[in-house]
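*Asks:* Sequence and predicted model, in that order:
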Amino acid sequence: MIKKKPTIDDVATLSGVARTTVSRVINDGPNVRPSVRRRVMEAIDQLGYRVNVQARNLATGNSRQIVLIHESNLEAEPNSYYHSGLELGALTGCAEHGYQLTTQAVDYAAGGWRERIMSFIESGRCDGLILPPPFSDEPGLVRAIMAADCPVVCISAGEAVRGIAPSIGIDDETAGYDMARYLIALGHRRMAYVKGLEGHISAEGRHAGFVRALAEAGIDPASSIAARGNFTFRSGIECTEQILAGRTGVTVIVCANDDMAAGAMLVCHKHGLAIPGDISVVGFDDTPLSDIMWPPLTTVHQPIKEIARRAADLLVKQIENGGAAEAARHEFVGHRIIERQSAAAPSKLAGILSIAPESRID
């Protein structure tokens, strides 16, 4: 015989409460005493009850659909892991709460991105938005989303947005500072820095922390060489070529993400520079790529998946609370330096090797 699946009424009967109370417990609703909540959860476990998500959606009229926006020019080289890491983390968080996740690529450099994002809300198929940079750096966009009564949580938001909507991320300025302090302790004094996208607040924060550490150590920040990348592997190649063309005593190249660091390492290898014997290279994010390149990359660990999972948790809490906006506060998650073989104390020969112009990578 086929055993009948337990229903919400079975849970109510076993726990000795009303059906509506069971529903509030399942949906993490308010006004349920801890003792009652515990009794209902024990009944759910004993019966092996599982929520019928489709039935619940039909009953509430809620699509249970969360949209993750990420910046992407589909014609350009993608970031190898950051966006997929966010998607994996958000997907985990959504699945835990019975929500569906949709990802939407929006080109920040093109016109009409604000209208496109707002169209997701107006379609009625979006219960909430997760906004990573650079969209989380746009106070006007966030205000428009909230004015449309759409719950939103921002990832790695700038100061202006942190005062408007809930957000989560690492302390990028402190992370950049910590990396610089680590390199200074190794003995590096002449450094190059490959920046991220101009105006990208998280990336700018990393560089600001780097500069602060140099100043505190009595190193003139103007002595460091800066090049502007865009987070892609290709921009890491191009910026490193620029840095090595001058070759003014640089002993370490600091990159604002791991993809650009991989490009920097390729250029160093092509020019016959030993890493870290002739020059050190460090990155940021601790993506899976950083542990499989050669030599393995010293980098800053940013828990990308955990940040996105937590963002989904915060967003679902808003939605289940009737869409009421959470207090505008930023939740910091921890970062740490991951020491691998791409960085070491500078040797006496580091920074003085010359690069022939004809050997450059075009």
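*Replies:* Cool, got the structure. Numbering: from 1, shown residues only.
*Asks:* going forward, measure contacts and count neighbours with C-alpha atoms only.
*Replies:* OK.
*Asks:* Mind checking which residue lies nearest the centre of the protein?
*Replies:* Ile304 (4.4 Å; CA atoms, centre = their mean).
*Asks:* Could you verify my assumption that it touches Glu87?
*Replies:* No - using CA atoms under 8 Å, Ile304 is not in contact with Glu87, being 9.4 Å away.
*Asks:* ok, which stretches of the stretch 251-362 of the chain are strands?
*Replies:* 252-255, 280-282, 299-301, 330-332, 336-338 (DSSP state E, counting those that start in this stretch).
*Asks:* before we go on, here's another structure to hold up against the first:
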Amino acid sequence: MSRRITIRDVADLAGVSVKTVSRVLNKEPNVRPIMQDKVNSAVAQLNFKPNPQARGLRGNKTFILTLLYSNPNPDYILEVQNGAMEQGNAEGYNLQIFPCDHKNENLIETVSSFLEASPQDGVILTLPLSDNLQLIELLEKKGIPYTRISPFYSEHNSPSVGSDDQKAAYDMTKYLISLGHTDIAFIKGHPDHSDTDKRFSGYKQALNEYNLSLNEEIIKQGFFTFESGEDCARQLLAQKQKPTAIFASNDCMAAGVLKVSKQLNLAVPADLTIAGYDDTSVSQQVWPAITTVKQPIHLLGKMATKKLICKIKQKTWDEIQSIFECELVLRDSSSICNSTTN
């Protein structure tokens, strides 16, 4: 068995001290570029892999970040996780995940016990946990750095990232109107998620701008799950005056709408246009592929992690709260309105 490469081996090859190697690996400031180049070259030549636990013992750090989530959409969480892992790995941090139920009355006690049993340097909060003020208070009391993804409340001074959900939903609704649709149904997301209100606001804004009345009969409450998309679709498509387009607040629900339309022998998009939100994998795995809003989920996970590591290292960040743009992805589930359908 080959001998494990150590930090001493890196230092010897680079011709620098072990302390210098440690400073470069920990990305500490004020290390001369020439020293950084020597250390990085030696690390590459030796294929040296730093041991996070050993680094933690020397610097009172674990080099572990925790992703806390309570979200029914696995595709969304996977993309956030991948973005967080990418950035964490690039900066020498490992990622652990902890799923929890935001409705559990023992949530704070459960998270507190986890934090004590599994030490970490910082926490990433996804919605709706990113708006849980009790949870935020717990982290601040314990002195654990954190960042928030897509929070609704931005009053207190904590780093966060998000996307412009209202504008994106407005743009999608406007696109559907441009196709000639005036009876556009809307399936809301989970009521506990802040992005639900933002997306609904964008939908209403577009209707108002084009002088289309808000029809409560074709607005349904979903929960970001495939099953809730099915349930809402059955209610909408059972109506005498069926909508010609259904805009669901995420792709899982849009896929549920697509399933029900097929069961009812409705042609998509000839009889019914369907739009989703997020641009997760399911939007391309069904047929017809779903027109959707591409939310930069991977980027949100990556940038939330980058901000968290900056906070851990007590570095400054120009923008404490960053909002990223979304884009429309037009696929086969949308087309010009066929007004003779109803």
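*Replies:* Sure, I can see it. Model, not experiment: these values are computed from the prediction.
*Asks:* Give me the TM-score for this pair.
*Replies:* Remark: TM-score between the superposed chains equals 0.89 [TM-score structural alignment, normalised by the length of the second structure]; 342 aligned residues with a CA RMSD of 2.6 Å.
*Asks:* circling back: for the residue nearest to the centre of the first structure, which residues are in contact?
*Replies:* The contact partners of Ile304 of the first structure, taken as CA atoms under 8 Å, 6 or more residues apart in numbering, are 82, 85-86, 89, 285.
*Asks:* So what's the residue count around Leu57 of the second structure?
*Replies:* For Leu57 of the second structure, the number of neighbouring residues by other CA atoms under 10 Å comes to 10.
*Asks:* and after the strand or helix carrying it, which helix or strand comes next?
*Replies:* If you go by DSSP states H and E, Leu57 of the second structure is part of helix 52-59. Next helix or strand after helix 52-59 of the second structure toward the C-terminus (DSSP H and E): strand 64-69.
*Asks:* Give the buried residues for that next one.
*Replies:* For strand 64-69 of the second structure, burial by neighbour count (16 or more other CA atoms under 10 Å) applies to 64-69.
*Asks:* So which of these is the closest to Pro191 of the second structure?
*Replies:* Nearest to Pro191 of the second structure among the buried residues of strand 64-69 of the second structure: Tyr69, at 16.1 Å, using CA to CA.
*Asks:* residue contacts, that closest one?
*Replies:* Contact partners of Tyr69 of the second structure, counting by CA under 8 Å, 6+ apart, are 77, 97-100, 125-129.
*Asks:* Check Phe284 of the first structure too.
*Replies:* 255-258, 299-302 are the contacts of Phe284 of the first structure under CA under 8 Å, 6+ apart.
*Asks:* what does it align to in the second structure?
*Replies:* Taking TM-score structural alignment, the alignment pairs Phe284 of the first structure with Tyr277 from the second structure.
*Asks:* Would you mind measuring from the closest residue to Pro6 of the first structure other than its chain neighbours to Ile26 of the first structure?
*Replies:* Nearest in space to Pro6 of the first structure, with sequence neighbours left out and distances taken as CA to CA, 6 or more residues apart in numbering, is Tyr49 at 5.5 Å. Distance of Tyr49 of the first structure to Ile26 of the first structure, given as CA to CA, to the nearest Å: 11 Å.
*Asks:* Ok, Val252 of the first structure next?
*Replies:* 54 Å.
*Asks:* Which residue in the second structure aligns with Ala343 of the first structure?
*Replies:* So Ala343 of the first structure corresponds to Ser334, using TM-score structural alignment.
*Asks:* Relative to Cys100 of the second structure, how far out is its match?
*Replies:* Counting by CA to CA, the gap from Ser334 of the second structure to Cys100 of the second structure is 36 Å.
*Asks:* Name the residue in these two with the higher neighbour count.
*Replies:* Between Ser334 of the second structure and Cys100, counted using other CA under 10 Å, Ser334 has the larger neighbour count: 25 against 15.
*Asks:* mind listing what that one touches?
*Replies:* Neighbouring residues of Ser334 of the second structure by CA under 8 Å, 6+ apart: 268-269, 272-275, 290-291.
*Asks:* go on, Glu71 of the first structure?
*Replies:* 105-108, 133-135 are the contacts of Glu71 of the first structure under CA under 8 Å, 6+ apart.
*Asks:* what about Thr287 of the first structure, neighbour count?
*Replies:* Thr287 of the first structure has 23 neighbouring residues, counting by other CA under 10 Å.
*Asks:* so it sits right up against Tyr81, yeah?
*Replies:* Yes - judged on CA under 8 Å, Thr287 of the first structure makes contact with Tyr81 at a distance of 6.4 Å.
*Asks:* Which residue of the second structure sits opposite His188 of the first structure in the alignment?
*Replies:* Checking TM-score structural alignment: His188 of the first structure goes with His181.
*Asks:* how many neighbours does that match have?
*Replies:* The number of residues near His181 of the second structure, taken as other CA under 10 Å, comes to 22.
*Asks:* residue contacts, the closest residue in space to it that isn't next to it in sequence?
*Replies:* Among residues not flanking His181 of the second structure along the chain, Cys337 sits closest, at 5.4 Å (CA to CA, 6+ apart). Each residue near Cys337 of the second structure by CA under 8 Å, 6+ apart is listed here: 179-181, 244, 270, 273.
*Asks:* From those, keep the buried residues only.
*Replies:* Buried among these (16+ other CA under 10 Å): 181, 244, 273.
*Asks:* how far away is the first one from His193 of the second structure?
*Replies:* His181 of the second structure sits 28 Å away from His193 of the second structure, going by CA to CA.
*Asks:* what's the answer for the last one, then?
*Replies:* Thr273 of the second structure sits 26 Å away from His193 of the second structure when distances are taken as CA to CA.
*Asks:* Arg148 of the second structure now?
*Replies:* Look at Arg148 of the second structure and His193 of the second structure: by CA to CA, they are 13 Å apart.
*Asks:* and for these two, which residues touch both?
*Replies:* Residues within reach of Arg148 of the second structure and of His193 at once, by CA under 8 Å, 6+ apart, are Leu127.
*Asks:* and the two? which has more neighbours close in?
*Replies:* Between Arg148 of the second structure and His193, counted using other CA under 10 Å, Arg148 has the larger neighbour count: 29 against 21.
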